[in-house]
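A.B. asks: Here you go, sequence then predicted model.
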Amino acid sequence: MPTTTRPFDMAEQLRDEQDIAAYLTLVLEEGDPGELAHALGVIARARGMTQIAAEAGMGREALYKALRADASPRFETILKVMHALGLRLSVQPAA
């Protein structure tokens, strides 16, 4: 009997705020803007894209487009989405 598998979906692993914070911290440490946009999209899907789009003051389609891995969203968009997700950025010394 063949083994049945499903594609991995990170959104299914983000069960609480600690999971989300850990995931986003790892992505930010990589320093890839496209991966940040993608990660915010994954988190938004985990929380409900329609709700996050409404809270960010954006249309759902526009949010999907802004948070693709190959997108370069404006910093204002990143901040709106972070706020809608209940997240905030903080700064620490690199050393």
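C.D. replies: Yep, that arrived. Residues are numbered from 1 along each chain as shown.
A.B. asks: use CA for all of it now, contacts and neighbours both
C.D. replies: Noted.
A.B. asks: I20 contacts M10, doesn't it?
C.D. replies: No: contact criterion Cα atoms under 8 Å: I20 and M10 do not qualify, at 10.2 Å.
A.B. asks: higher neighbour count, these two?
C.D. replies: Taking neighbours as other Cα atoms under 10 Å, I20 and M10 compare with I20 leading, 20 against 13.
A.B. asks: how about the nearest residue to the more buried one, chain neighbours excluded?
C.D. replies: Leaving aside its chain neighbours, I20 sits nearest to L14 (5.7 Å; criterion: Cα to Cα, 6 or more residues apart in numbering).
A.B. asks: Comparison target below:
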Amino acid sequence: MATLSDFDAADYLDSPEMIAAYLRTAFEENDAALIRTALNDVARAKGMTAMAAESKITRQALYKALGPNGNMTLETLLNVLRAMGVRLSISG
């Protein structure tokens, strides 16, 4: 019998284009929990320690902000996105 491993999106976020497409799709859904999960996936793919240093947010605060009950500020969101190498853009 075959053993299946759990799917982890972070394992597939290995290029700037893939990260941008993944985050774009999450933001298009307008679902805070989905966006938070996507940001968490990208942060894990890039490495939480590196993300914390790049975003100038403590590692503990980053885990809390991107966790299931996280509710980050706009400033934290922008710092995290900048550390991920993406920009927030609005279109109508």
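C.D. replies: Thanks, I have it. On a predicted model such as this, the values are computed, not experimentally measured, just so you know.
A.B. asks: which residue lines up with the residue nearest to I20 of structure 1 in structure 2?
C.D. replies: By TM-score structural alignment, L14 of structure 1 lines up with L13 in structure 2.
A.B. asks: L89 of structure 1 too?
C.D. replies: Counting by TM-score structural alignment, L89 of structure 1 lines up with L88 in structure 2.
A.B. asks: Can you report how many residues neighbour its match?
C.D. replies: With other Cα under 10 Å as criterion, L88 of structure 2 counts 11.
A.B. asks: any idea which helix or strand carries it?
C.D. replies: For L88 of structure 2, there is no host helix or strand (DSSP states H and E).
A.B. asks: okay, which residue is most central for structure 2?
C.D. replies: Taking Cα atoms, centre = their mean, the centroid of structure 2 lies closest to L39, which sits 1.4 Å from it.
A.B. asks: Look up how far T3 of structure 2 lies from the nearest residue to that residue once chain neighbours are set aside.
C.D. replies: Nearest residue to L39 of structure 2 in three dimensions, chain neighbours excluded: L66, at 6.8 Å (Cα to Cα, 6+ apart). Computed as Cα to Cα, to the nearest Å, the L66 of structure 2 to T3 of structure 2 distance reads 30 Å.
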